[in-house]
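>>> I'll drop the sequence and a predicted model, then ask my questions.
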Amino acid sequence: MIKAFNLGDVILKDDFFTEVTQKDVDFLNNFDLDRLLYNFRLTAGLPNKASGPYSGWENTRIGGHTLGHYLTAAAQACAGGYGDCSGTDGVTLKARLKLIIEGLAECQNATGTGFVFGATMADPSKPELQFDKMEAADYNDTWVPWYTMHKIVNGLVETAKLADSDTAQRSLEVAEKLGEWIYNRTSRWTAEQRDHVLAVEYGAMNDCLYELYKVAKAAGYENAVHFKNAAHAFDEEKLFEDVLAASREGGKPDVLNNKHANCTIPKFVGAINRCVTLLEESGAAAEQQKYLEYCKAFWKIVTERHTYITGGNSECEHFGRDNILDAERSNCNCETCNTHNMLKLTRTLFMLTGEKKYADYYENTFVNAILASVNHETGMTTYFQPMATGCFKTYCNIDVNKNYFWCCTGTGLENFTKLGDSLYFYDEDTLYVNQFVSSEVRWHSKNVVICQSSDLPESGKIELTVKAGESDFTIAIRIPDWVAGIPCFMINGVSASATKDIDYFYIKRSWKNGDKITVDFPMEIRAYNLPDNSRCFAFKYGPVVLAAELGRDSKMSLRQVGVQCDVCANKIVRGLEMPLNGNYGGTSGLKPLATETLLVEEPVDEFMKNINKHFEKQEGLRFILRNADWYGTLCFTPYYRINNQRYGIYWLFTDSQEEIRMLETMAQSSADSTANYIEGIGVGYGAQTEGNETTWPYMQETGTGSVADPHELTRYAKAGGSFSYMFKVLPDEDKKIYLDCTFLKTDEGKQIIIKSGDTLIADYTLSCDGDDEKFVKSFELPQSLTKGQKELRIEFSGKDGNESARLVAPVSTSWK
């Protein structure tokens, strides 16, 4: 198996990398540790040293996840040489890491069970209530406790691996005790209870427990196998087998359709860790190979059928149907957590197989999705990265006291303290140069230092210089998939032959101090289109995705989708505006604005074949698109460098004036329909988007209640049950108010009763003429219900006490 270098063995020299890393470290040093520990101490029954926890997600049932991310990010930073950096209070980062571990150990001693947790509690007398309810399939007011637990365990394990010896040892002790609590609970699960638990997002519990097993075993912990057994309880082999079958020729399509992407990707991060873990087990070769095939199959499906040019995936956190990408371009694409976890999976697949395709994907996604997720000016990171043209990125708040602490804020903390972890790899005799970033790597076993000077993306020139004494080994330089022609290699000024058809350029020799390799990778612009729209194109120059800069304007406002997630509230392209009002589960399906389409004078395919003739390269990696009729000049620059302005990655191209006129009509129709939107509800995702007794939209259930599917974003009333929400309406008498319900075509013929109080709104039997997976039916609300009201509770049930049809996100109100 190929190995990775320690974080401390790679020193970054690139200014962009060092600057955003320092900003991340500075942000970590701004945290009040007592606020991070507040709910942990509350759960343990200990007195608190802060007035309350942080706000946003940290003051909810998912609270505590940020502390786990913090541990990982801080441990990585300390391992990378930033441990002595201090905040305004003079406390260093390594001291902060130690203080958190001591605080968690104190909480653990107080509970006496090994349990530590940092979410808000519904009942202080039952600190484990969220976990109990999950096992009973009672998902109300639980959110995702095992997801949060994953972040905590992972943070403890990474601290045990990366921190200085005393802190590492203490962290491992806390992790082992918490691991035993997890083992004891998972050991008691019946098959039914396990199914209940695994039906809800649990992060990569399998991954962190396999990692704990390896670390504890290496440290001599007698019961380390407990953690391996607990990890396997979270391996979903039914899902793994379904994905493997779907990846084969003739396999079932759309195996990932409607699955929550960041629920699903981490499961395979855990699966690949089982694969690595089994490498060291005798008699496990067959199972190890099986798990490797699971992960390769999943990676293939995601990268080939669900991935945008940046390497990111998903729309509003979910996978869609295979190869449906243009139709899902919105303001809520490419969740950063997905990217973070896809890269963890990809990194390990490369280390296990040595296949270049994994390194190619890693580079593309690292540059165009991870580096693109950070605001270079502030160091703050994104939740989503819009693929809809005319949008802009939104970032978490730089003020730690106003931050919402999204999941992607946590992974953002981690991403930028480990930027050097996948630049270089090695095996017994070979150094693999996988990424081209100015940096330095120390290979201790060979007693050498390799210095890399990279001019990417300005040019394809790379220089590698060997330092230290004489040593025999091979340097393998990746030939990237974006290279245009045959690369030029020189060793100490002498040309070396290469072809563009090889994966790596191998140079084996006895290296001496001062030996130098120079590389020149030819670069060009290439056009990439989307599988569901042959006229929709995006562009790359060498390794970087290009985006057209569309500037700033006074309408760059925000709205929230899901749980306190800031997204851009509109898209504007050359003066045409479309409000983006969709809520959770209802943000895709946008019609293009006329100004997103460029008219060319030759067939579009020919235009793209000769795309380098149509881009005029200017200073500072600025490219002007020529010979395409638009409403002004389009200037493209590297997407990852674009902050605080609108942009367009994907553009529509046509050689037909008639198509331009049609798109203008469609865009106007879309703008007219979205303008009448009032508000929508993210059905099916639980309290996060459906609310509870204290949060909007205040979902309530009666009788036997209802059943939700957080992947499909559906909810239906059980026989004898109902569910209801508070919908926003308008009190104006001169407006007709409508309830717009989304249903599934597969439920055709099923019935649903919709009421408000005793007033019947609809007695509806589902009927759909089209072939689409979902359809929308609008019901006019009686004026007697809406007059003078701003909110209205609407209830859904089956007819005559039977089970109802499924309601699908989004369900919204509108007016005419």
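Arrived safely. Numbering: from 1, shown residues only.

>>> use CA for all of it now, contacts and neighbours both
Will do.

>>> now Gly311: closest residue in space that isn't a chain neighbour?
Thr365 (4.4 Å; CA to CA, 6 or more residues apart in numbering).

>>> correct me, but that neighbour touches Asn338?
No: taking contacts as CA atoms under 8 Å, Thr365 lies outside contact range of Asn338: 11.0 Å.

>>> second structure for comparison follows:
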Amino acid sequence: MRIKQAAQAFALGEVKLLEGPFKHAMETNRRYLLELEPDRLLARFREYAGLEPRAPQYGGWEAESLSGHTLGHYLSACSMMYSSLAEAEFKERVDYITDELELCQNKHGDGYVSGIPRGKEVFHEVASGNIQSKGFDLNGAWAPLYTLHKLFAGLRDAYRLTGNEKALVVERKLADWVEGILAPLSTEQMEEMMICEYGGMNEVLADLYADTNEYKYLTLAEKFWHKLVLDPLAEHVDCLPGKHANTQIPKLIGLAKEYEWTSDEKRRDTAEFFWNSVVHHHSYANGGNSFGEYFGDADSFNDRLGPQTTETCNTYNMLKLTKHLFEWKASAAEADYYERALFNHILASQHPESGGMTYFLSLAMGGHKIFDDKFDDFTCCIGTGMESQASYGSAIYFKGEDQLFVNQFIHSELAWTEKGVTLLQETEYPLDDVIGLKLSCAKPVQFSLNIRYPGWAEQGVSVEINGEPIAVDQSPGSFIAINRLWIDGDLIRVVIPKSLRLEAMADNADRAAIFYGPVLLAGDLGSHDDPHASEYLYAPVLLAKEKPLDTWLEAVPGKSLAFQSKLVGYPRNVELAPFYQMVDRSYTVYWDLFTPDGWAIAEADYRKVMEKMQRLEQCTIDYAQPGEMQPERDHDFKGDSSTRVGMLNRRPFRMAGQGGWFSFDLKVKPENEMMLVVTYTSAQEMPNCEFDVCLNGELLTEVEEGFTEEDKFYNVNFPLPAAALAGAEKVTVTFQGKEGKRIRRVFGLRIVDREQYKQLGVQSDSI
């Protein structure tokens, strides 16, 4: 039996977005979805069912062993668009894809359907007890359960949002096939299998139970309790540091779904603890989390800024989890976080003209947004981006028992059909402080209108009903509840004054982001391809420590939400604007704050560190980050089943077990002297490590000391033989464990120009 919820979201079709940035983003996404060709997304589904593809497959991840994941996202996004807009073309696409999936499933004859290379073979190996994973793969296939989760979710949404009954039939048959695959596995074997990312399999199976009332699907969902992660979280132990972030979040969404159908308080408590840990101890100013896809230590951000901050998939999934928590208790804390992440990450992640989406949303000081290619990348964040940009109406309003919650301030119209009420929300928020709410109803209706009082609203909130002020007794971070008999034409006017504030990093009080109300501000540093972007102090420091914000930031006349720094920027002052508006620009959202005297002392050391790192980047030909999914794929990572990933001092690594091996391909410039720089740690190492480093299969024997870094990291240099580089554009670097010996943790591989590298002039104390 489903739990009693404090609030419930409205259907997408009951909320209409009106003119504003969210409608624009949704319309941009609408055009993109209609540009995509379903037959190209279906190509491998047909191929692996023994049918001739009707069109060539897309490239990017769709040409790799994750193929098929995008089709699931696309099916969900088209279903959401149809539910929101009632446009027949989206329904036609959903129906066509479902028909094709049914055809492929029938051709297989056993319930199986997917676009995964060797998919059926891999799952049969797993069913036989042959389970191998190097962290991101299962028996050589890239996260096949993750891909199946997307297909399950797409079929679920096709059924729920468009009424396609056939989608439920296909989904059930596929679930029955998965049940057969997993039936022979012991708890230990399930645990071994779940080392590989499996998305939200527990979520979609719990949903299938809800749609069919067949208890076996809930039982199957509950098998996906990953003890390695969920047991510590259930004991309120933050085990997230060093773990791949987007692998974990869907597991907790699944627990939330299971709780809603089982009333199991352990699942609810685990999900709530996880949410609080991520939001309050692992999230950046924009509401996003992770660096290079991984969680770091709690409250550790200072050394985790760069182009690979805040993977967009993570925030998509955190917002899904946030909706569940809000529905359980109708707390303004969840609605406040939702606003932060919605405006400052999700809205900020789409190019407003091209419709491209970010994989990582860079928070680097002097960084810029990098948008995936819409037709040749097909990363996970393009898939979740399709859904995010199609579902903005999903969390603006919620309903309870004789209650209506206004959670987000977005120009929109709500049809509350059960009450016969239409609510028109007119606002240019966040450009303006005023929110107007107009009620229309055929007859008077009694209910409590609950308007969010944002936690950031330190200057208070004023509310008028039909021109008459009412007392607001609530505090920031709550709801203003107005319980009365509402009549047709009632007008509510809400004014929420915004103010400037600093939000310091938890681990560095002198590095902070600047907000204006809910809006994260970014300093505009110039074009995204500015040739000066690599120069020292391109992102200025602010000599404004201990000064009130309003004494050194002033509004720019004629520009909404734009501010100019005054006499505090070193070496220059800058204009700040909303982060979500930053497109094709270099920017910074975090600022180092100094007093003038403090900067005079710090500048020498600051300059030395920054110049050293810049010179290192200038002499780098290629860099591979072990232990991060996309960099490893970009460098054609290979390895045996003993390799593992992890994190130490906020940096990911890869290692291998006894006799194990792994390799990376790295670019070179054979006309110059090249050197391989490998980063290790002097922290306590795994025992029994002894291994060779090889170039194109030949042992590298010449070794030099490299420079020592912070946090116990140091480098070892391998000059590369000129003969091995002749005519080559790339080389293969292999780490090979000696018999019975391990490979130690490797934190980075860098190919550098040897002569330029020597100019760094930094030596380590020891190897």
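Looks like it arrived, so ask away. The shown structure was predicted, so the numbers you read here are calculated from the model rather than taken from an experiment.

>>> where does the TM-score land?
The TM-score (TM-score structural alignment, normalised by the length of structure 2) is 0.90; 734 aligned residues with a CA RMSD of 2.8 Å.

>>> the equivalent of the residue nearest to Gly311 of structure 1 over in structure 2: helix or strand, and which one exactly?
Residue pairing (TM-score structural alignment): Thr365 of structure 1 is matched to Ala341 of structure 2. Taking DSSP states H and E as the definition, Ala341 of structure 2 sits inside helix 332-341.

>>> the helix or strand just after that helix aligns to what range in structure 1?
Going down the chain from helix 332-341 of structure 2, the next helix or strand is strand 367-368, by DSSP H and E. Under TM-score structural alignment, the match for strand 367-368 of structure 2 in structure 1 covers residues 391-392.

>>> and if you look at stretch 17-34 of structure 2?
Under the criterion TM-score structural alignment, stretch 17-34 of structure 2 matches residues 12-29.

>>> from the middle of its chain, how far away would that stretch be?
How far stretch 12-29 of structure 1 lies from its chain's middle: 21 Å, per CA atoms, centre = their mean, to the nearest Å.

>>> how much space separates Ala246 of structure 1 from Glu712 of structure 1?
Computed as CA to CA, to the nearest Å, the Ala246 of structure 1 to Glu712 of structure 1 distance reads 19 Å.

>>> so where do the helices sit in the stretch 501-650 of structure 1?
Here the stretch 501-650 of structure 1 has its helices, by DSSP state H, counting those that start in this stretch, at 604-609, 611-614.

>>> again, but for the stretch 101-250 of structure 1
Using DSSP H, counting those that start in this stretch, helices in the stretch 101-250 of structure 1 cover 129-135, 145-162, 165-188, 191-198, 205-218, 225-232, 237-247.

>>> quick one: closest of those to Gly788 of structure 1.
With CA to CA as the measure, helix 129-135 is the member of those nearest Gly788 of structure 1 (39.5 Å).

>>> for the closest one, which residues meet the burial criterion?
Under the neighbour-count criterion of 16 or more other CA atoms under 10 Å, helix 129-135 of structure 1 has 130-135 buried.

>>> relative to structure 2, what is the average displacement of it?
Superposed on structure 2, helix 129-135 of structure 1 shows a mean distance of 6.9 Å to its aligned residues (mean CA distance after the TM-score superposition for structure 1).

>>> got the contact list for that helix?
121-123, 139, 142, 145-146, 189, 193-194, 196-197 (CA atoms under 8 Å, 6 or more residues apart in numbering).

>>> try 6 Å
Residues outside helix 129-135 of structure 1 that contact it (CA atoms under 6 Å, 6 or more residues apart in numbering) are 142, 193, 196-197.

>>> for those, pick the one with the most neighbours.
Ranked by the number of neighbours (other CA atoms under 10 Å), those place Val197 first, at 25 neighbours.

>>> any idea how far Ala513 of structure 2 is from the equivalent of it over in structure 2?
If you follow Val197 of structure 1 across to structure 2 using TM-score structural alignment, you land on Met193. Using CA to CA, one gets 41 Å for the distance from Met193 of structure 2 to Ala513 of structure 2.

>>> same question for Ile496 of structure 2.
Relative to Ala513 of structure 2, Ile496 of structure 2 is positioned 21 Å away (CA to CA).

>>> sorry, back to before: got a markdown table for the contacts of helix 129-135 of structure 1, with distance to Glu241 of structure 1 too?
Shown next, in a markdown table, are these (distance: CA to CA, whole Å):
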| residue | distance to Glu241 of structure 1 |
| --- | --- |
| Thr142 | 29 |
| Gln193 | 21 |
| His196 | 19 |
| Val197 | 19 |
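
>>> can you tell me the SS state at the residue of structure 2 positioned farthest from its centre?
Here structure 2 reaches farthest from its C-alpha mean at Lys443, the gap being 45.0 Å by CA atoms, centre = their mean. Following DSSP: H, G, I helix; E, B strand; the rest coil, the label given to Lys443 of structure 2 is coil.

>>> contacting residues for Pro710 of structure 1?
684-685.

>>> with Phe405 of structure 1 instead?
56-57.

>>> which residue in structure 2 aligns with it?
Using TM-score structural alignment, Phe405 of structure 1 pairs with Phe378 in structure 2.

>>> could you check how far the counterpart of Phe594 of structure 2 in structure 1 is from Lys23 of structure 1?
Using TM-score structural alignment, the partner of Phe594 of structure 2 in structure 1 is Thr654. Distance, Thr654 of structure 1 to Lys23 of structure 1, by CA to CA: 44 Å.

>>> against Ile410 of structure 2, how distant is the residue mapped onto Gly420 of structure 1 from structure 2?
Mapped onto structure 2 by TM-score structural alignment, Gly420 of structure 1 lines up with Gly393. Remark: distance between Gly393 of structure 2 and Ile410 of structure 2 (CA to CA) = 9 Å.

>>> neighbour count for these two, which is higher?
Set side by side, Gly393 of structure 2 and Ile410 show more neighbours around Gly393, with 28 against 24, by other CA under 10 Å.

>>> mind checking the SS state of the more buried one?
helix.

>>> report the contact partners of it.
Per CA under 6 Å, 6+ apart, neighbours of Gly393 of structure 2: 12, 15.

>>> how much space separates it from Pro117 of structure 2?
36 Å.

>>> equivalent range in structure 1 for stretch 278-292 of structure 2?
Aligning stretch 278-292 of structure 2 against structure 1 (TM-score structural alignment) gives residues 302-316.

>>> which residues in the stretch 601-750 of structure 1 form strands?
Secondary structure of the stretch 601-750 of structure 1, counting by DSSP state E, counting those that start in this stretch: strands at 615-618, 622-625, 635-638, 646-648, 651-654, 677-681, 700-703, 706-709, 714-717, 721-728, 737-744.

>>> out of the ones you listed, flag the one nearest Arg321 of structure 1.
Taking the strands of the stretch 601-750 of structure 1 one by one with CA to CA, strand 737-744 is closest: 14.5 Å.
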